[in-house]
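Enquirer: What would the 3D arrangement of this be:
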Amino acid sequence: MNLALNLEMDGTAILLPVRAQPRSSKNGIEGVHDGRLKVCVTQVPEKGKANKALLKVLQTALKLKRSQIELYKGETAALKIFRIHEISRDELYTRIADAAGQSR
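Expert: Here you go, the predicted model:
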């Protein structure tokens, strides 16, 4: 299955579009919906708690170092963009597919 994910480049970094689902029953990547990676977190969206949880879920699921990922846009919105550094687009696709339980 091909991930219909809209990954864009920003210099050497990759912009990963995410749809955040706070107050979920579990933390994890739920797949791709409307060109965005759907990420569920149990935290509530207040005082940056859900954003921190999202970062942790993405970092763990995609096997990234903390220095490789940052919230780029959408601090207070459900639709967010994360900047990911020091990884190739193909490698990121592979890790996303593995984390979402899908093959490319």
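Enquirer: C-alpha from now on. contacts and neighbour counts both.
Expert: Noted.
Enquirer: Tally up the residues packed near Leu15, please.
Expert: Neighbour count of Leu15, defined by other CA atoms under 10 Å: 24.
Enquirer: Which strand or helix spans it?
Expert: Secondary structure assigned from DSSP states H and E places Leu15 in strand 13-21.
Enquirer: again, but for Phe82
Expert: When secondary structure is defined using DSSP H and E, the element that contains Phe82 is strand 79-84.
Enquirer: ok, now which ones touch the closest residue in space to Arg23 that isn't next to it in sequence?
Expert: When the adjacent residues along the chain are set aside, Arg23 lies closest to Thr42, with 4.6 Å between them (CA to CA, 6 or more residues apart in numbering). By CA atoms under 8 Å, 6 or more residues apart in numbering, the residues touching Thr42 are Pro22, Arg23, Ser24, Ser25, Lys26, Asn27, Ala50.
Enquirer: Report the contact partners of the third one.
Expert: The reference is to Ser24. Listed by CA under 8 Å, 6+ apart, the contact set of Ser24 reads Cys40, Val41, Thr42, Gln43.
Enquirer: ranges for the strands of the chain?
Expert: Ranges of strands within the chain are 8-10, 13-21, 28-33, 36-40, 69-73, 79-84, based on DSSP state E.
Enquirer: one more to line up against the first:
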Amino acid sequence: MGKPKQKDLPDLSHLAVAGAEIPVRVTPKASRNAILLIAQAESGQGVSLKITVTAAPENGKATAAVQALLARAMRIAPSDLELLRGATSRDKVFAYRS
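Expert: Okay, here's the model as predicted:
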């Protein structure tokens, strides 16, 4: 997995609130690693995250890549993120544990 430069990632440090749940939609085997912010005005939930990673969805490789990329954008350690739901799903929910 190639590391994207910090300037290429959105600043998600505002999500680093203890106990905060972070829902993401994952696309594995993409051409590049990226985090996209998608506005959801019709649902009233504000912004959702779509994360694309180059890792294949086998043996947890894609989930680990998503965790590392999300942590990098949030400017925290990957070990501070815990996967709550979606180990084998494209829709995942991470929780920030400080």
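Enquirer: Quick check: TM-score for this pair?
Expert: Comparing the chains after superposition, counting by TM-score structural alignment, normalised by the length of the second structure, produces a TM-score of 0.69; 77 aligned residues with a CA RMSD of 1.9 Å.
Enquirer: just to revisit the earlier point, looking at the contacts of Ser24 of the first structure, which is nearest Ala78 of the first structure?
Expert: Checking the contacts of Ser24 of the first structure against Ala78 of the first structure with CA to CA, the nearest one is Cys40 at 10.8 Å.
Enquirer: The lengthiest helix in the first structure aligns to what range in the second structure?
Expert: Longest helix in the first structure by number of residues (criterion: DSSP state H): helix 49-61. Counting by TM-score structural alignment, helix 49-61 of the first structure pairs with residues 61-73 of the second structure.
Enquirer: Dump the contacts of Thr42 of the first structure to CSV, plus distance to Asp10 of the first structure.
Expert: Written out in CSV, the entries for those read as follows (distance: CA to CA, whole Å):
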residue, distance to Asp10 of the first structure
Pro22, 27
Arg23, 31
Ser24, 30
Ser25, 33
Lys26, 31
Asn27, 28
Ala50, 25
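Enquirer: Those residues, buried ones only, as a PyMOL selection?
Expert: Here is the PyMOL command that selects only those of the contacts of Thr42 of the first structure that count as buried (16 or more other CA atoms under 10 Å):
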select buried, resi 22+27+50
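Enquirer: List the ones among the contacts of Thr42 of the first structure that fall in helices.
Expert: Those of those lying in helices (DSSP H): Ala50.
Enquirer: Which one of the contacts of Thr42 of the first structure is nearest to Thr60 of the first structure?
Expert: Of all the contacts of Thr42 of the first structure, the one sitting nearest Thr60 of the first structure is Asn27; the distance, using CA to CA, is 10.9 Å.
Enquirer: check contacts around the residue of the first structure positioned farthest from its centre.
Expert: Computed with CA atoms, centre = their mean, the residue of the first structure farthest from its C-alpha average is Lys47, at 19.4 Å. Taking CA under 8 Å, 6+ apart as the criterion, Lys47 of the first structure is in contact with no other residue.
Enquirer: Show me what Ile81 of the first structure aligns to in the second structure.
Expert: Looks like Ile81 of the first structure aligns to Val93 there (TM-score structural alignment).
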